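Undergrad: what's the 3D shape of this:
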Amino acid sequence: MKVREGAPEDRGWLVAIIFFILGIGTLLPWNFFMTASMYFNERLSTAEGSNTSEWSNGTVTPRKDYYFNNWMTLLSQLPLLLFTFLNSFLYQRISEKVRIAGSLVFILICFLFTAILVKIPMDQDRFFYVTMATIWFINSFGAVLQGSLFGLVGLLPQKYSSVFMSGQGLAGTFAALAMIFAIASKADKEAAALGYFITPCVGTIITLLSYMLLPRLDFARYYLKKDKSSCYEVETANQLLDRDLSADENGKRNGSLSNDPPPNTDENKQAFVTLEHGSTCDKKLSVMEVFKKIWVMAFCVTFVFTVTLSVFPAVTVDVKTAYGKKWEPYFISVCCFLIFNVMDWIGRSVTSFVCWPPKESRVFPALVVSRVIFIPLLMMCNVQERSNFPVLFHNDAAFAALMIVFSVSSGYCVCLSMSYAPQFVEPKDGETAGALMTFFLALGLSLGAALSFPLRAVV
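TA: Model (predicted):
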């Protein structure tokens, strides 16, 4: 969608900045939750009230194996997929403000609760179950929030979708930096954990305030409320025409009406102009009708995330450095997480300036499918322990180079898919397209996470 003629100016790119913040806000809480995995393993490795266990190179082996990382992955993807799917159908029954603002408020409450738990002694089993419940609720509300915001940004010109996606990419960069600082920090582990959860609370509040500012901006009101005003115009036009036709019929019955056209009033002129040029207030397409128009982009975003999540981080996190012990604690944090998130963000941001291939081109789906080559290439890096595949890339630089291309292509293809999809439908169906694309995004994440288990076992 291009900027419409007569649209107000986005002064100071304020609307773009707000959607950038909203993009960060959708993924920032969960990314910070992921970086706190060391804290959760610490709590699960000690008895109630005991702080005797030590971290070793950023990892902890719990006394009882809770399979925390496996359950965390499962209970994050299931609600994400479920509630994104429900949001595709139920968004028309629940107002946008309730879905977005309500989700942000509940996410804030979940993180405040998690921060409070840092100071509350609790036995391991109870802490595990409470944490799993928190993960479920955060991802449930996060799915509704993300789907609603994708639908909202789909009503604006394409570059705003790119800005929103760029913000999401930057959220992961913040999380990766937090992980590095945590490893380098000598601070008390409990204080560090408290800081982890307070930070996303502040970020969520800023996101909520930014969303509340959006309706006050002329540029945002023009695009987000235009459909309603168009509906009013065509309804008025129809009423005027019905009134004239009714008068014409009554006149014919009474034999007192000539064959002259109806009065050429300003109201009637506007009515006929409105009907002649059409209106955006036509009946919205069904979910299936919208899907038929955007299915190629839906496939692309699903396939991109399936490839990405199948090896990152399940396989890449087990790559070992070829250099000394001083570099080893930082190797995965830098070469895996930081490089991926920074380059993924760059890939998303590039689409604000370059959009190639075009949305109708068959080259784009082919480019997406070609990324499958990264699966065997990353599996042949120095992943340890391994039993089947040979190690083809021993050097750290080779692994880092693969991660750069892998992550840039992921961010670029995802952002193009999400930006192109609303362009295949009318503006009135942009929100439905955005909600559907978010569901297929979540589907790709789930498929990739499921595929990661057998791929890691094969290595």
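
Undergrad: contacts and neighbour counts: CA atoms only from here.
TA: Noted.

Undergrad: Quick check: which element contains the residue nearest to Ser37 when sequence neighbours are not counted?
TA: Closest residue to Ser37 apart from its sequence neighbours, by Cα to Cα, 6 or more residues apart in numbering: Asn69 at 7.9 Å. Counting by DSSP states H and E, the element that carries Asn69 is helix 68-90.

Undergrad: my guess is Ser310 contacts Leu455, does it?
TA: Yes. Using Cα atoms under 8 Å, Ser310 makes contact with Leu455 at a distance of 7.3 Å.

Undergrad: Looking at those two, which is more packed in?
TA: Neighbour tally, Ser310 and Leu455, criterion other Cα atoms under 10 Å: the higher count belongs to Ser310, 25 against 16.

Undergrad: quick one: secondary structure of Ala47?
TA: coil (DSSP: H, G, I helix; E, B strand; the rest coil).

Undergrad: Next, count neighbours for it.
TA: The burial count for Ala47: 16, using other Cα under 10 Å.

Undergrad: neighbouring contacts of stretch 206-224?
TA: 7-10, 15, 18, 21-22, 25, 101, 104-105, 152, 155-156 (Cα atoms under 8 Å, 6 or more residues apart in numbering).

Undergrad: Buried subset of the residues you listed as a ChimeraX selection?
TA: The buried residues among the contacts of stretch 206-224 can be selected in ChimeraX (16 or more other Cα atoms under 10 Å) with this line:
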select :15,18,21,22,25,101,104,152,155,156
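
Undergrad: Also this sequence, please, to line up against the first:
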Amino acid sequence: MSESYKKRDTEEVVEEQTLVKETNGTRIVAKASESMRLSPGWKRTNKSDDESNGKDGVLDHNDLDLNPPNDRMKFLYVTMVLHGIGVLMPWNMFLNANEYFQDVKLKDNLYFKSNYMFYLTLTAQLPNLFFNWFNVFFSTGGDIGKRIVWGLVVEAVIFLFTIGMAMADTENQTTLFFWVTMGSVFLLNTANGIYQNSIYGMAAKLPGKYTGAIVLGSNLSGIIATIIGMITRGITKNYTSAAIYYFITALFVILACIDTYFSLPLNKYFRYHERLEKKQQIKTEISSRKEKIPFLMIIKQCWLQLLCVFLLFFVTLTIFPGIQMNILRQEDSTFFIDSKKYVNFMCFLSFNITAFLGSLLATLVQWPSKKYLIVPISLRLLYIPAFMFFCNYAPPDFVRHLPILYHNDWVYAILSLTMGFSSGYFSSLAMMNCGKCVEPRYATVAGKLAGAALSSGIFAGILTSMGIQKVMFSPK
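TA: I've put the predicted structure just below:
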């Protein structure tokens, strides 16, 4: 059975359609005499962005409310992991290209060569720290999407410029090259700070495991950078060629982040959670249209988790990479890794792999609860003196003034593995907990605060690592 009826669209054009009853339901089709045409786009029907499905049709919100979508094939989760890789890729690649800068481009200037890591850290972390906090208090009403995209675009342009600088002959322009490099690092990390803070804010709209996915990706970023470093060192002894490989890899990761970000509006699961947040925002506006974001209240509700984030990254960055990359194999040791590969395996590879595994476990098991998470994170402070006095911490060209209390490479191996694993596991828990401590409408702000606490911990840890070296050692 069927019956015909008239339906008028938004342009007042009459279109005849047929209501067809089938065994599996009812559908509306055009008559055979007319060509099939989709209903008008959401802009022509005066529907909001919230009602659009990202294409030309209209999203059935009633159906979504009754049947919330799933993250099909874990697409959104994998996307967040990729963005986690992108967040730390700039820092990891410049860190791995250390030999290229010190032994190739800056070899003729002892001051720049010996102080390269200090200036790199300062120019990289200061803008990251500043813009993370700035983005919390002055950009919360803006478009997170635009900040993510422009941050990634700026990073891509700077990496292209860095590749060009690697190919250029700067032998007679060492001073100019150094300051231009520091300037590009400053701009790169300014963009990265905005990107990092915004991506954590966006993830806070989603269930907690998606924030954990970003942390997981950040740890995976270190593994990728370490493996690429080991492969390139095996392929070529040319530091410039190796550095170009690093920067090209970073460029491809950033382009992949841009591409996957633009695919998010096509993901029904992502749109569903965006809609939930918008509905909450609309309710808030109706109840109090002039309400300001209560930063103090939000901080009061999640301060313990913010402290966890800060302490965790403070301890981790105090030790890794500053102290660990200067821990050498004990003399006359029978340890199974030889001295040439010792730093790559015991510092970079062991930390990144164990941190990745810790982040992975955090997606399956969440213990302890957010109330008691501060206990194991506070105990991690003991790692700092342990690495200082129970490992062969001996930076080259420096004389150590304080004794090593116990000489054994296996002690260092245990400390390295447990420190990396606890860093990945507890960092994921702390970042996931921040958004859970506040009302859903303030989850984005809490996520941004967590990103800012993370940057603060990194900056404080790196400065502490440098201070420890100044206290314990003096130049030869």
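
Undergrad: Need the TM-score between these chains.
TA: The TM-score (TM-score structural alignment, normalised by the length of structure 1) is 0.81; 400 aligned residues with a Cα RMSD of 2.5 Å.

Undergrad: just to revisit the earlier point, for the helix holding Asn69 of structure 1, buried residues please.
TA: Along helix 68-90 of structure 1, these residues count as buried under the neighbour rule (16+ other Cα under 10 Å): 68, 72, 74-88.

Undergrad: which residues in structure 2 does the helix or strand just after it align to?
TA: As assigned by DSSP H and E, the chain's next helix or strand after helix 68-90 of structure 1 is helix 96-117. Mapped onto structure 2 using TM-score structural alignment, helix 96-117 of structure 1 covers residues 144-165.

Undergrad: The matching stretch vs structure 1, mean deviation?
TA: Its matched residues in structure 1 lie on average 0.5 Å from stretch 144-165 of structure 2 after superposition (mean Cα distance after the TM-score superposition for structure 1).

Undergrad: Give me the contacts around that stretch.
TA: Under Cα under 8 Å, 6+ apart, the answer for stretch 144-165 of structure 2 is 181, 184, 187-188, 191-192, 194-195, 198-199, 201-202, 244, 247-248, 250-251, 254-255, 257-258, 261.

Undergrad: Kindly recompute the last result at 7 Å.
TA: For stretch 144-165 of structure 2, the surrounding residues in contact (Cα atoms under 7 Å, 6 or more residues apart in numbering) are 184, 188, 191-192, 194-195, 198-199, 244, 247, 251, 254, 258.

Undergrad: circling back to that earlier point, just the contacts of stretch 206-224 of structure 1: which are in helices?
TA: Using DSSP state H, the subset of the contacts of stretch 206-224 of structure 1 located in helices is Val15, Ile18, Ile21, Leu22, Gly25, Ala101, Leu104, Val105, Leu152.

Undergrad: okay if I get those residues as TSV plus distance to Gly169 of structure 1?
TA: Output for those, formatted as TSV (distance: Cα to Cα, whole Å):
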residue	distance to Gly169 of structure 1
Val15	18
Ile18	15
Ile21	11
Leu22	12
Gly25	11
Ala101	22
Leu104	19
Val105	22
Leu152	18
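
Undergrad: Name the nearest of those relative to Ala271 of structure 1.
TA: Leu152 (29.6 Å; Cα to Cα).

Undergrad: which stretches of structure 2 form strands?
TA: With DSSP state E, the ranges of strands along structure 2 come out as 2-8, 14-22, 25-30, 398-400, 473-475.

Undergrad: Adding distance to Leu328 of structure 2 as columns, could you present the ones you listed in a markdown table?
TA: Putting the strands of structure 2 into a markdown table (distance: least, Cα to Cα, whole Å) gives the following:
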| stretch | distance to Leu328 of structure 2 |
| --- | --- |
| strand 2-8 | 79 |
| strand 14-22 | 76 |
| strand 25-30 | 72 |
| strand 398-400 | 13 |
| strand 473-475 | 15 |
